[in-house]
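K.L.:
Sequence and predicted model, in that order:
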Amino acid sequence: MTMTFRGGNGPVRALAACLRKIPAGRVADVLLTVPATLKARRVRDRSLRAVASIRLELDAINLAGVNTRVSETDGNGEAAQLARAVNTTLERLREACDRAERARKRQRQFAADASHELCTPIAALRMRLEDAQLHPRETDLDDLLGHTLHDLDRVQGIVTDLLLLTRLGTAPRRVEQVNLTALVRAEAARQIDGHHIHLRLDPEVNVDGDPEQIIRMLGNLLDNARRHAVRTIRIGLRRAGDRAELSIADDGEGIPPADRERIFHRFVRLDAARSRDRGGAGLGLAVARGIASAHHGSLHVEGCAWGGACFVLRMPLSPGGRT
């Protein structure tokens, strides 16, 4: 049997050379495998070209262009699966970059708000001290010291709240069983301030948490109610399933539904409470919600039958106090 191969194709000449070395009886068997071998080589070459294309596209992507995607091909081949896996990773990277950018914006805004808030009492303090320095004989020392301490108290309060907010992303350092009924009663008695306080408290409502943080949260909520109530504050505490539910309602102007989430943001004051003498630094409710969240609870505001605002706190009951 004589076979002649013409042409300048290197692979064909190589195949012809191999066939000459094969016994005549085996040539037919070998020729049957040639199409499959060539097909496998073409598939391999396509896969390698697809992988090379993906590599080139990845080389062109940087952090400034994380929205870019590599080209995907149809089917379930390895190259197609690789392209889809790469695009999934790029999508996760884009989401992470978006989250990081939002966090940076929040951090910048927080720093700007904190600086602005601290500038006010510091500027007032500086102005009074400079005036006293310029006119020492006309300065009432008791009045100066009183205003100075007031401004320092404000600065200290803001700094304390900011430090507490930075720690509230983690679990409370100190956890013990707390009699929430007793704490609410004590805080309500401490903050009467001429208002009528109506208490309706279930006895021995116990929760687990940091007593100091819970007292701080209750104090902030009651102080907010006191500042906005006209005459009456109503406080209720009950067991609701496996949770303690505390409601603090005032008969003030209330909070519009559109602002009921915004008031828990840092440094937010509504129009009715923009006065720094009445409205504080705008951190009290943010701190209260942060403490509630750190104790696996929730805090929100809703309207109430008396026309004011009703703040509702829910916290898990202590395991031994559930009914």
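P.N.:
That came through fine.
K.L.:
contacts and neighbour counts: CA atoms only from here.
P.N.:
Noted.
K.L.:
residues near Leu19, how many?
P.N.:
Per other C-alpha atoms under 10 Å, the neighbour tally for Leu19 reads 17.
K.L.:
now swap in Ile192 and tell me
P.N.:
Applying other C-alpha under 10 Å, we find 15 residues neighbouring Ile192.
K.L.:
Which of the helices or strands spans it?
P.N.:
Using DSSP states H and E, Ile192 sits within no helix or strand.
K.L.:
For it, give its distance to Asp277.
P.N.:
Going from Ile192 to Asp277 by C-alpha to C-alpha, to the nearest Å gives 18 Å.
K.L.:
how about the helices of the chain, start to end?
P.N.:
Remark: helices assigned in the chain by DSSP state H are 10-21, 24-59, 78-134, 141-167, 180-190, 211-228, 276-279, 284-294.
K.L.:
Contact partners for Leu237?
P.N.:
Leu237 makes contact with 181, 200-202, 205, 244-247, according to C-alpha atoms under 8 Å, 6 or more residues apart in numbering.
K.L.:
Against Ala96, how distant is the residue positioned nearest the centre of the chain?
P.N.:
Compute the mean C-alpha point of the chain, and by C-alpha atoms, centre = their mean the closest residue is Ala103, 8.3 Å away. Shown here: Ala103 relative to Ala96, a distance of 10 Å by C-alpha to C-alpha.
K.L.:
tell me, what's touching those two both at once?
P.N.:
Contacts common to Ala103 and Ala96, judged by C-alpha under 8 Å, 6+ apart, are absent.
K.L.:
What is the neighbour count of the residue lying closest to Asp259 once chain neighbours are set aside?
P.N.:
By the measure of C-alpha to C-alpha, 6 or more residues apart in numbering, the closest residue to Asp259 outside its immediate chain neighbours is Leu270, 8.0 Å from it. Neighbourhood size, Leu270 [other C-alpha under 10 Å]: 14.
K.L.:
wouldn't Leu270 be in contact with Arg262 here?
P.N.:
No: applying C-alpha atoms under 8 Å, one finds Leu270 not in contact with Arg262, separated by 9.1 Å.
K.L.:
OK, contacts around Tyr208?
P.N.:
One correction, residue 208 is Asp, not Tyr. 175-178, 295, 316-318.
K.L.:
and if you look at Arg231?
P.N.:
194-196, 251.
K.L.:
10 Å instead?
P.N.:
194-197, 250-252 (C-alpha atoms under 10 Å, 6 or more residues apart in numbering).
K.L.:
now Ala103
P.N.:
97, 109.
K.L.:
And it, how close does it get to Val312?
P.N.:
28 Å.
K.L.:
same thing with Ala14?
P.N.:
Distance from Ala14 to Val312, by C-alpha to C-alpha: 85 Å.
K.L.:
Which one's more surrounded, these two?
P.N.:
Taking neighbours as other C-alpha under 10 Å, Ala14 and Val312 compare with Val312 leading, 19 against 10.
K.L.:
Next, find the distance separating the more buried one from Ser298.
P.N.:
8 Å.
K.L.:
Got another one to weigh against that:
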Amino acid sequence: MRSVRARAALGATVVVAVALIGAGLAVLLVLRANLTDQAGLQAEVAAREVAGRLALDVPYGQLDLPDVAEHPVQVTDEDGRLVAVSKGLKAITGTRTDRVTPHASVAPTSTATDGGDDDGGGDRHGGENRGDDDHANGNTPARGEVSTDDPDFTNGTATVGGDTADYRFAAVSATTGAGVTLTVHAGAPLATEQKAVGSVRGAMLAGLPVMLLIVAAVTLLVTRRALRPVEGIRAELAAITASQDLSRRVPEPGSRDEIARLARTTNETLTALEASVGRQRRFVADASHELRSPIASLRTQLEVGAAHPGLLDVPGAVTDTVRLQALAADLLLLARLDAGERPGSTRLDVGALVHEEVSQRTGDRIPVAVHVMPAAPLEVTGSRGQLARVVGNLLDNAERHAESSVTVSVRTEPDWVVVAVSDDGPGVPEPERERIFERFVRLDDARSRDEGGAGLGLAIARDVAHRHRGTLTLTRAREGGARFELRLPMGLATRA
């Protein structure tokens, strides 16, 4: 299935089906257990009634047994012989014996106290005469008792009048006055339980497909409504891709759910992509423009020199070549930074790096004053070449705008090494302090291109600072000019 709605509907339907089947089975099991317990209770009551009569030494033939269809009864002695049974019982299972006629050695009218025989007399079988003798002798006849233990329950069948049905049997023990233990098995029909369970099962089986269809339909409807904004986002993204118009945005639903957050994130991504493409286009345009001037100048000088060797301006050609080389180096470094070049993991002393960079600037218009505090090594981790490029670019910018002084200071703060480059020039207006870090931005429009850079030095410096997990900010110096602060984490690994 390729449709999310279909998969969601199928998943919900399967989950609901499993839940309903599990719940239905649990209901059926509980219902069956309750009804079976009720049948067992009825069987126990019937068994205890018969056991009570036996405990009173009622003869087997005079036992008032319940209706055989409602409560089939069997009475067995200690040897498992059937001594009494409900009339009309044709067959039985699930009890101690499957016999439905009393044992031949037991007289139907005898009790547990005399056993009875076909001769109908004698001291051993004459229960009633012995009872009279006991009264005549002034003795009270012994009375039996019914066991108070929980009965044993079994399930079986009984056949009455040609019909076989399921029953729940309860076995209750009774002791006669003569100490003979008898076991009464009485049953209660399970037809009510079976009918109730069957009705509930049938209702569940009939209602389950309907319920699943309702769940599937509702799930399809809900997921369709929920995913409708996603389809709108997809369609708009497809239109943006086809038109390449990054100014368009996907619709944002008014809800606060995941889809709304997806739409907002998508629009933020489109905004960042539009800005990135815009910067790339401006970069290409500005780079082409910046490269065109020195190349055109160098070509003109070479063409004039080729036609008139005496007019060749060699110093000018060298200057244009150096400028072109520097611009190409800046562009290559920016390209590597944009490609995610890692800055390296060399540990270096920032104070020594600053001293080395300043010592190489022998041709500067204004001498650079260096202050390193404290004198101990101030180590950071990163690329020596890239950090030297940052210091050099900051010094170039200060030399270009300073009037009489350029100062470099290196100090420490908790977990940070701070390099500050200050000058006493005109400074930078506060609204423009972030703009000068953009590529190809130069605030002095009156200055000729030959006197200034291409506007890439500060952009490169900030990019390098960020890739070293640091920052580069601009504030106003005490001398009134610009103050650039490069902050680098002390001795920490750089960002990948």
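P.N.:
Alright, I've got the coordinates. Bear in mind that the values here come from a model prediction, so they are computed numbers and not experimental data.
K.L.:
Could you export the contacts of Leu237 of the first structure as JSON lines, including neighbour count and distance to Ala85 of the first structure?
P.N.:
Converted to JSON lines, these look like this (neighbours: other C-alpha atoms under 10 Å; distance: C-alpha to C-alpha, whole Å):
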{"residue": "Thr181", "neighbour count": "21", "distance to Ala85 of the first structure": "55"}
{"residue": "Arg200", "neighbour count": "15", "distance to Ala85 of the first structure": "59"}
{"residue": "Leu201", "neighbour count": "18", "distance to Ala85 of the first structure": "57"}
{"residue": "Asp202", "neighbour count": "13", "distance to Ala85 of the first structure": "56"}
{"residue": "Val205", "neighbour count": "21", "distance to Ala85 of the first structure": "52"}
{"residue": "Ala244", "neighbour count": "24", "distance to Ala85 of the first structure": "47"}
{"residue": "Glu245", "neighbour count": "21", "distance to Ala85 of the first structure": "47"}
{"residue": "Leu246", "neighbour count": "24", "distance to Ala85 of the first structure": "49"}
{"residue": "Ser247", "neighbour count": "19", "distance to Ala85 of the first structure": "50"}
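K.L.:
Tabulate those (CSV), appending distance to Ile214 of the first structure.
P.N.:
Shown next, in CSV, are these (distance: C-alpha to C-alpha, whole Å):
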residue, distance to Ile214 of the first structure
Thr181, 12
Arg200, 19
Leu201, 17
Asp202, 18
Val205, 13
Ala244, 13
Glu245, 14
Leu246, 12
Ser247, 15
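K.L.:
where's Pro343 of the second structure relative to Ala329 of the second structure, distance?
P.N.:
17 Å.
K.L.:
Same question for Ile259 of the second structure.
P.N.:
45 Å.
K.L.:
same question, Gly11 of the second structure
P.N.:
On the measure of C-alpha to C-alpha, Gly11 of the second structure and Ala329 of the second structure end up 59 Å apart.
K.L.:
same check, this time on Thr164 of the second structure
P.N.:
104 Å.
K.L.:
So Pro343 and Ala329 of the second structure - more neighbours on which side?
P.N.:
Pro343 (21 against 12).
K.L.:
Count the residues that sit near the closest residue to Leu312 of the second structure other than its chain neighbours.
P.N.:
Using C-alpha to C-alpha, 6+ apart and skipping the chain neighbours, the partner closest in space to Leu312 of the second structure is Gly305 (4.2 Å). Applying other C-alpha under 10 Å, we find 15 residues neighbouring Gly305 of the second structure.
K.L.:
Alignment lookup: Gly305 of the second structure to the first structure.
P.N.:
Aligned against the first structure by TM-score structural alignment, Gly305 of the second structure finds its counterpart in Ala132.
K.L.:
so who does its match touch?
P.N.:
126, 138-141, 144.
K.L.:
so which of those residues persist in the second structure?
P.N.:
Of these, the contacts whose aligned counterparts also meet in the second structure (both residues aligned by TM-score structural alignment, their matches' C-alpha atoms under 10 Å) are 126, 139-141, 144.
K.L.:
Tell me which two of those residues sit farthest apart.
P.N.:
Greatest spatial distance in those: Arg126 and Asp140, 16.0 Å, computed using C-alpha to C-alpha.
K.L.:
show me what contacts Ala326 of the second structure?
P.N.:
Per C-alpha under 10 Å, 6+ apart, neighbours of Ala326 of the second structure: 320, 332, 453-454.
K.L.:
just Ile235 of the first structure next, same as before
P.N.:
Applying C-alpha under 10 Å, 6+ apart, the residues near Ile235 of the first structure are 184-185, 188, 197-201, 222, 246-250, 310-312.
K.L.:
please redo it, this time with the cut-off set to 6 Å
P.N.:
199, 247-248 (C-alpha atoms under 6 Å, 6 or more residues apart in numbering).
K.L.:
Report how many residues lie close to the residue opposite Leu387 of the second structure in the first structure once aligned.
P.N.:
With TM-score structural alignment as the criterion, Leu387 of the second structure lines up with Ile214 in the first structure. Taking other C-alpha under 10 Å as the criterion, the count of residues near Ile214 of the first structure is 21.
K.L.:
How much space separates Ile214 of the first structure from Phe267 of the first structure?
P.N.:
From Ile214 of the first structure to Phe267 of the first structure the distance is 21 Å (C-alpha to C-alpha).
K.L.:
One more: His195 of the first structure?
P.N.:
In terms of C-alpha to C-alpha, His195 of the first structure sits 26 Å off from Phe267 of the first structure.
K.L.:
So for these two, which residue has more residues nearby?
P.N.:
Between His195 of the first structure and Phe267, counting by other C-alpha under 10 Å, Phe267 is the more crowded of the two (18 against 13).
K.L.:
what residue of the first structure matches up with Gly156 of the second structure?
P.N.:
Checking TM-score structural alignment: Gly156 of the second structure goes with nothing.
K.L.:
Isn't Gly156 of the second structure up against Tyr167?
P.N.:
Yes: the criterion here is C-alpha atoms under 6 Å, and Gly156 of the second structure meets it with Tyr167 at 5.4 Å.
K.L.:
what about these two, which has more around it?
P.N.:
Just comparing Gly156 of the second structure and Tyr167: by other C-alpha under 10 Å the higher neighbour count belongs to Tyr167, 27 against 17.
K.L.:
need the contact list for that one.
P.N.:
Counted by C-alpha under 6 Å, 6+ apart, Tyr167 of the second structure has contacts 155-157, 187-190.
K.L.:
Any idea how many residues pack against the spatially closest residue to it that is not a sequence neighbour?
P.N.:
Leaving aside its sequence neighbours, Tyr167 of the second structure sits nearest to Pro189 (C-alpha to C-alpha, 6+ apart; 4.3 Å). By other C-alpha under 10 Å, 25 other residues sit near Pro189 of the second structure.
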